[in-house]
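Engineer: A predicted structure for the sequence below; I have some questions about it.
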Amino acid sequence: MNIQSIVENITINIDGQDVEVPKGINIIEAVKMVGKGKEVPHYCYHPKLSVAGNCRMCMVEMGMPMRDRATGEAILDENGVQKIGWMPKPTIGCATNASPGMHIRTNSEMVKESRNGVTEFLLINHPLDCPICDQAGECRLQEFSAEHGRGYSRFIEKKNVKPKRTTLGPRVTLDDERCILCSRCIRFSKEVAGDDVLGFVDRGTYSTLTCFPGKDLSHNYSLNTVDICPVGALTSTDFRFKMRVWFLKRTDSICTESSVGANTEIWSREGKIYRITPRRNDAVNDTWMTDSGRALYKAIESDDRLVQYTIEGVHKSPEEVANAAVELLQLGDVALVGSAHSSLEEQFFYKTIAERCGAKVSLVSHYGEGDGLLLSEDRSPNLRGALVTGLIDQLPEAKLDALAHDINSGAVKTVLAVNEDLTQLGIDSETLAKVKVIYVGTHANKTSQVAHLVIPSLM
């Protein structure tokens, strides 16, 4: 596809309004461009997955300007306006691409009746679990049944019974009775995660979602299936039954697991984090994130979290520790070990300290195995920030051998360490004992245990 075809716009008519949309866009995405909250309801369609077209909820009426088959001339009505030839049956918006001159009706009586019927069939065997369902409050079936359903049930037969509380993997629990067979999770695992482990078994109303024999949903992107599930069929085992979503506050953030910087949302209440979910950014992470990145918040309340300011292991006030740190830094012969986990503001602050103290700055890089998707080999989330702020002027080494040499030679007498365990970076406890260590960090480690001053920091 060339650049010209990407940016080429066409004009279509949506509910009587002419709209310019990119050529090749499907009707669901085209309707979104009208704005004003206008949307074609859908379940199985997802903008980052292939089109399945199996939920039939996105039905719309479609028509094209009529032309004479023999001459190709436009056929006009009595008012001189070109007639529109409407399709006799509604079409699905997810699999129909917009074409020049196309007319779309998203709210006609035919469309309303179609959505009404689809909703009724989806609810026939759906359990009345809303009061206990984790998806309540963000459930598309709940919303669309209110907007497009009958408001009452004509079904008097016995509902089908399917497996409940099925463990698909270490982090995902399935309630098959709630599943509407949209296949989003199947397509995600196959197309995005590259681990084809999910599928449907049996037929008709007895169809159920399950893992293939001998496999489970254990890849590092499994919780994305929970995010994209439009109902409460797939739930996070960790978040299950912990908190209603309408009580939670959403805060935009960035994942600090690696240098990818996946955009995230933090869900919290009264200062406690309950879950982390991905935030859409097509240039970085689309709408996905790793399972391991979601679990990072648990470190906030871990047992080894630093919460007290100390001098030689004795609890002191923040003012006392700050004054003691200033006195040590003013003595000179200071080395600063920065952190690529620090924010830009923190790195600029430490750069200022280093300049005023004449300190030599060191910083280490952390690497691990990448997955080629959203977990990079570079596990230093803000190494680029350290270069931009001028905290360092070149890419760092993986060890602090030069600093160890300076300590042993007596050139360094005070070390300000930020969120790094020096004992894991080439400096043993015997070497650390030769200097005064000021440790600024979030969690206890061997360096904080031998530090002269300990200053807890925010995560």
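Structural biologist: Looks like it came in fine. As the structure is a computational prediction, the values presented were derived from the model and not from experiment.

Engineer: use CA for all of it now, contacts and neighbours both
Structural biologist: Will do.

Engineer: Show me how far stretch 130-149 is from its chain's centre.
Structural biologist: How far stretch 130-149 lies from its chain's middle: 22 Å, per C-alpha atoms, centre = their mean, to the nearest Å.

Engineer: Contacts only, for residue 112.
Structural biologist: By C-alpha atoms under 8 Å, 6 or more residues apart in numbering, the residues touching residue 112 are residue 148.

Engineer: In a helix, it, correct?
Structural biologist: Yes: counting by DSSP: H, G, I helix; E, B strand; the rest coil, residue 112 is part of a helix.

Engineer: Strands of the stretch 51-200 of the chain, residue ranges please.
Structural biologist: Secondary structure of the stretch 51-200 of the chain by DSSP state E, counting those that start in this stretch: the strands cover 59-65, 84-86, 91-92, 103-105, 166-167, 172-174, 198-201.

Engineer: closest one to residue 240 among those strands?
Structural biologist: In terms of C-alpha to C-alpha, the element of these nearest to residue 240 is strand 172-174, at 8.7 Å.

Engineer: what residues does that closest one touch?
Structural biologist: Residues contacting strand 172-174 (C-alpha under 8 Å, 6+ apart): 164-168, 217, 222-223, 226, 233-237.

Engineer: another structure for you, compare them:
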Amino acid sequence: MTDVHDEVSTVTVTVNGREIRADPGELLIDACERTGTYIPRFCHHSRMNPVGMCRMCLVEVDAGRGPALQPSCMVPVTDGMSVDTESEATKKAQEGVLEFLLINHPLDCPVCDKGGECPLQDQTMAYGPGETRFVEEKRHFEKPIPISDLVYLDRERCILCDRCTRFADEVAGDPLIHFMDRGNNTQVNTFPDEPFASYFSGNTVQICPVGALTATPYRFKARPWDLEETVSTAWTDSMGSRIAVQSSRNRVLRLLGIDADPVNWGWLSDKERFSF
């Protein structure tokens, strides 16, 4: 009886020639990842509303009217849908997105705190074109600027993925950081002369896919491969948030939130995150 119910309440999607089952309305990018097919992304976060900002998750989707490139973070699965994440059109689109993102992104990985755990770095190696055709001067901003006592912002590294702004608005309820200006001058920043005075600002550092937002206590302290990690429970209050305690040479250097569905979804207050 259970098997019959499961078959009726799910839809069948073909991904790279393999049939998978997904829940009706489930986003394509989540259904693919859950069944073992990773689609690259920058803006998508499973705990926030999709926006389709970065376009890195473009894949070929055929829902009955022929294949077309669509952002998988915005497309809910439908029965009979056919998806190709490895087609030439998909690869060319992803290469193009990465080339555009790297036009203004500084190549300062050796001195960037995100180096070694950077999705942009990893996906450029895995899906990028390997070289750029851009020879003009990159965009420049003053860097880094302190937007609070705990967070520094490097606008040159920002890829406008909308993660930090969505978190501040949707999760924290403090829309204190947002997009400013237009076109090539678009940047993320706080209101003029107003600090990023949120009790949850450290979460934006953790979910930033590049080194645009960095935490003052961790800046230039270590590389991720030098850290030892221990899963634990936050000790500053009674929430019981799941955390990863990362240390080096017997010294705690940072705390990261772990996505625990019954508890904190990966979010931490600044009181918990910087309590050490």
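Structural biologist: Cool, got the structure. Computed from a predicted model, the values in this text were never measured in an experiment.

Engineer: TM-score of the superposed pair?
Structural biologist: With the length set by TM-score structural alignment, normalised by the length of structure 2, the two chains reach a TM-score of 0.95; 271 aligned residues with a C-alpha RMSD of 1.5 Å.

Engineer: would you turn the strands of the stretch 51-200 of structure 1 into TSV with distance to residue 275 of structure 1?
Structural biologist: As requested, the strands of the stretch 51-200 of structure 1 are exported to TSV (distance: least, C-alpha to C-alpha, whole Å):
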stretch	distance to residue 275 of structure 1
strand 59-65	34
strand 84-86	47
strand 91-92	35
strand 103-105	39
strand 166-167	20
strand 172-174	14
strand 198-201	24
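
Engineer: Ok, which of those strands comes nearest residue 321 of structure 1?
Structural biologist: Going by C-alpha to C-alpha, the one of these nearest residue 321 of structure 1 is strand 172-174, 45.3 Å.

Engineer: Just the buried subset of the contacts of strand 172-174 of structure 1, please.
Structural biologist: 167-168, 217, 222-223, 226, 233-237 (16 or more other C-alpha atoms under 10 Å).

Engineer: Generate a markdown table for the residues you listed, with distance to residue 319 of structure 1 and secondary structure as supplementary columns.
Structural biologist: Below are those laid out as a markdown table (distance: C-alpha to C-alpha, whole Å; DSSP: H, G, I helix; E, B strand; the rest coil):
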| residue | distance to residue 319 of structure 1 | secondary structure |
| --- | --- | --- |
| 167 | 51 | strand |
| 168 | 52 | coil |
| 217 | 51 | coil |
| 222 | 46 | coil |
| 223 | 44 | coil |
| 226 | 46 | helix |
| 233 | 52 | coil |
| 234 | 50 | strand |
| 235 | 46 | strand |
| 236 | 43 | strand |
| 237 | 43 | coil |
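
Engineer: So what's the residue count around the residue mapped onto residue 112 of structure 2 from structure 1?
Structural biologist: Aligned by TM-score structural alignment, residue 112 of structure 2 pairs with residue 133 of structure 1. Residues contacting residue 133 of structure 1 under the criterion other C-alpha atoms under 10 Å number 19.

Engineer: I'd guessed residue 133 of structure 1 sits against residue 234; true?
Structural biologist: No: counting by C-alpha atoms under 8 Å, residue 133 of structure 1 stays clear of residue 234, with 10.5 Å between them.
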